[in-house]
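*Asks:* Any chance you could fold what I've pasted below:
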Amino acid sequence: MELTFLGTSAGRPLPGRNVSSTALRLPPACGAYWLFDCGEGTQQQIMRTPVKLSKLERIFITHLHGDHTFGLPGLLSSRAFAGGTSPVWVYGPPGIRKWIEMTLEITETRLEYELHLVEIEREGTVYEDGHVRISAAELVHRTVCYGYRIEEKASFGKLDVSKLEAYGVPSGPLAGRLKSGEDVTLPDGRIIRSADVVGPPSAGRVITILSDTSPCDNAVMLAKHADVLVHEATFEAGLESKALEYGHCTTVQAAETARKAGAKRLLLTHFSTRYRDERLQLLAEEAKAVFPAAFAAYDLLEVHIPKTK
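*Replies:* Predicted coordinates:
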């Protein structure tokens, strides 16, 4: 799994820093990309990365402010030209359906693939399959805004072929049952334990994406023990009153959420345009004083999230 930051600026773009969007490359078993928010210029950013529009499967919108959505109609249109023919699902707060349908209708945009629009009406699981589950909870902002928690399901360990041969276990259904954690009985009556021929399982990875928000309990809940927490840090420490007024966080408040949640890594994003690139490291240092594993994200940064045993 890998995150690619397509935009880390708040409100409006800067030279070298686009507005909000983050891509998630799923494991090879899934073979797809997901997108979280789609600010203006997102498709241009994608052209500068390995992200493939044709492989884009699901888009999760946190809220309907323009710096998180204005790139969506153009991206949906361009996907067809990029060879995308498989269905796409777009999730977001109430209003996302009306806005997209009306925009596509007025502009006479015809998509060559199925588009499914899902309005999130309540907190909880919004999508689940055999590999991942994604849940949403409402944050504290000036409009309805959701944070997302992506949980990869645990995978079984690697089957040791040499041990199977030593025990005389033939390839096929019996080996498959051992791989899935089940003990089996061979035709000669011997019992082979799965733990004896299968390596340790890999725990599922957890990624939390918290867009515009003031500090709140749901932010901590969504980020609980996350391998990576992506959290907005619109303002520097000391501007807590201003952050609260606009429904945002400071660097230190984001770090406090990461610390309370027991997250492993914190990636700060959504920086106010008052901060030029040379100041981003100073913002990261403010967060590091509270949560040492804090880093400032930047446009086109790719972050690999390894599996843990």
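*Asks:* When you work out contacts or count neighbours from here on, use the C-alpha atoms and nothing else.
*Replies:* OK.
*Asks:* For stretch 283-295, which residues meet the burial criterion?
*Replies:* Using 16 or more other CA atoms under 10 Å as the test for burial, stretch 283-295 gives 283, 284, 285, 286, 287, 288, 290, 291, 292, 293, 294, 295.
*Asks:* Kindly indicate which of the residues you listed lies nearest residue 42.
*Replies:* Within the buried residues of stretch 283-295, proximity to residue 42 (CA to CA) peaks at residue 295, which comes in at 22.3 Å.
*Asks:* how about the closest one, what does it touch?
*Replies:* By CA atoms under 8 Å, 6 or more residues apart in numbering, the residues touching residue 295 are 266, 267, 268, 284, 288.
*Asks:* Present the buried residues of stretch 283-295 as JSON lines; the columns should include secondary structure and distance to residue 190.
*Replies:* Below are those laid out as JSON lines (DSSP: H, G, I helix; E, B strand; the rest coil; distance: CA to CA, whole Å):
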{"residue": "283", "secondary structure": "helix", "distance to residue 190": "62"}
{"residue": "284", "secondary structure": "helix", "distance to residue 190": "58"}
{"residue": "285", "secondary structure": "helix", "distance to residue 190": "60"}
{"residue": "286", "secondary structure": "helix", "distance to residue 190": "61"}
{"residue": "287", "secondary structure": "helix", "distance to residue 190": "57"}
{"residue": "288", "secondary structure": "helix", "distance to residue 190": "56"}
{"residue": "290", "secondary structure": "coil", "distance to residue 190": "56"}
{"residue": "291", "secondary structure": "coil", "distance to residue 190": "52"}
{"residue": "292", "secondary structure": "coil", "distance to residue 190": "52"}
{"residue": "293", "secondary structure": "coil", "distance to residue 190": "50"}
{"residue": "294", "secondary structure": "strand", "distance to residue 190": "52"}
{"residue": "295", "secondary structure": "strand", "distance to residue 190": "53"}
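*Asks:* To compare with the earlier structure, here is another sequence to fold:
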Amino acid sequence: MSIRELVILGTASAVPTRHRNQNGYLLRWDGEGLLFDPGEGTQRQMARAGLSAHDVTFLCVTHFHGDHCLGVPGVVQRIARDGVRHEVRAVFPAAGEEYWRRLRHASAFKDTGVITEWPLSGEEATVPAGELTLTARPLSHPVPSYGYRLAEPDSRRMIPAELERLGVRGPEIARLQREGSVRAGGRTVTLAEVSAPRPGQKAAFIMDTRLCDNVFALAEGADLLIIESTFLTPEAALAEDYGHLTAAQAGRVAAEAGARTLVLTHFSERYGDEDEPRFLAEAAAAFQGEIVFARDLLRVPVPKRRP
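*Replies:* Presented below is the predicted three-dimensional model:
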């Protein structure tokens, strides 16, 4: 069965709390499982969420601050220990490759050969993901950091009433989809006459960054936007100094980019669950769509396709 959902494994920023594990997000997209920014404790959070190493096909690190990568050794060793046979693509900033090597081989264990490395550099990088496209762009943070965008190709949806009106039925429908045109009712029927564009679904994952052009480029038209909101507006100057966003800025990004569902996460330890209404209110001042205040082990479905 096709599953498209975000499983949130951790929502804390630099310091975990009693109720928040450090970062960790598994985006399940049909047969792919993209594990973003596994922080400390991710392996245990995966077990609590009913996930296994076999669910992971991509291991994506935005940058090498500890709350975004200290779970890498456990995840890698679990992939080896559990005998995962499929390829797992490890994607990370090339500028932090030294840190990747340390994490990848942090302790003695029986290694695995299924992990392939995809270091990122430049203004835009793409990683093959089957029929999907995983794009990365650099962000504005004190250390090299990349955000990610997952997109499926655009396609077309058939319009049953038009197929019937023009007499295209049965196997001819599949042929029309393959070849772009068929003969029916004494004339040539083209695909454009009996179908409409269907935009591919998109998800964006944006962690530690100030506002910059690439934040908006990654978020453009996202059905699901997972974005850091480390601080509230009273700490906006602190956010700018440390290279982070506020909830209000996250809401602005979602609104200007035309996102559909906004997931706020990566909260400073200074805030508790009682501050949830403040985060939601700040984001909602700019963004009128669905807003999710992330909690550990919450599952967020990718919104259904646009009509």
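*Asks:* Any idea what the TM-score comes out to?
*Replies:* Here the TM-score for the pair of chains, by TM-score structural alignment, normalised by the length of structure 2, is 0.87; 301 aligned residues with a CA RMSD of 2.7 Å.
*Asks:* how close does the counterpart of residue 10 of structure 2 in structure 1 get to residue 16 of structure 1?
*Replies:* Using TM-score structural alignment, the partner of residue 10 of structure 2 in structure 1 is residue 7. Per CA to CA, to the nearest Å, residue 7 of structure 1 is found 9 Å from residue 16 of structure 1.
*Asks:* How about residue 5 of structure 1?
*Replies:* Applying CA to CA to residue 5 of structure 1 and residue 16 of structure 1 gives a distance of 12 Å.
*Asks:* Between those two, which contacts overlap?
*Replies:* Common contacts of residue 5 of structure 1 and residue 16 (CA under 8 Å, 6+ apart): residue 299.
*Asks:* Neighbour count for these two, which is higher?
*Replies:* Neighbours per residue, other CA atoms under 10 Å: of residue 5 of structure 1 and residue 16, the larger number sits with residue 5, 24 against 13.
*Asks:* Report the secondary structure state of residue 113 of structure 1.
*Replies:* Recorded secondary structure, residue 113 of structure 1: coil (DSSP: H, G, I helix; E, B strand; the rest coil).
*Asks:* what's it in contact with, if anything?
*Replies:* Residue 113 of structure 1 sits next to 80, 84, 85, 86, 87, 88 when contact means CA under 8 Å, 6+ apart.
*Asks:* For the stretch 201-309 of structure 1, which segments count as strands?
*Replies:* In the stretch 201-309 of structure 1, the segments counted as strands under DSSP state E, counting those that start in this stretch are 206-210, 228-232, 266-269, 294-296, 302-304.
*Asks:* Just send the ones you listed back as CSV, with distance to residue 253 of structure 1 too.
*Replies:* Listed next are the strands of the stretch 201-309 of structure 1 as CSV, based on distance: least, CA to CA, whole Å:
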stretch, distance to residue 253 of structure 1
strand 206-210, 13
strand 228-232, 10
strand 266-269, 11
strand 294-296, 12
strand 302-304, 22
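*Asks:* dump the residue contacts of the residue lying farthest from the centre of structure 1.
*Replies:* Distance from the C-alpha centroid of structure 1, by CA atoms, centre = their mean, peaks at residue 188 (49.0 Å). Counting by CA under 8 Å, 6+ apart, residue 188 of structure 1 makes contact with nothing.
*Asks:* How much space separates it from residue 182 of structure 1?
*Replies:* Distance from residue 188 of structure 1 to residue 182 of structure 1, by CA to CA: 18 Å.
*Asks:* following whichever strand or helix holds residue 89 of structure 1, which helix or strand comes up?
*Replies:* According to DSSP states H and E, residue 89 of structure 1 maps onto strand 88-92. Downstream of strand 88-92 of structure 1, the first helix or strand assigned by DSSP H and E is helix 96-106.
*Asks:* Tell me the one of the contacts of residue 295 of structure 1 nearest residue 160 of structure 1?
*Replies:* Proximity of the contacts of residue 295 of structure 1 to residue 160 of structure 1 (CA to CA) peaks at residue 266, which lies at 36.1 Å.
*Asks:* what number of residues lie near residue 183 of structure 2?
*Replies:* 14.
*Asks:* contacting residues around the aligned partner of it in structure 1?
*Replies:* Taking TM-score structural alignment, residue 183 of structure 2 has residue 185 as its aligned residue in structure 1. Shown in contact with residue 185 of structure 1 (CA under 8 Å, 6+ apart): 191, 192.
*Asks:* hmm, try it at 6 Å
*Replies:* If you count contacts by CA atoms under 6 Å, 6 or more residues apart in numbering, residue 185 of structure 1 has them with residue 191.
*Asks:* ok, it to residue 162 of structure 1 distance?
*Replies:* According to CA to CA, residue 185 of structure 1 stands 18 Å off from residue 162 of structure 1.
*Asks:* Check residue 284 of structure 1 too.
*Replies:* For residue 284 of structure 1, the distance to residue 162 of structure 1 equals 48 Å [CA to CA].
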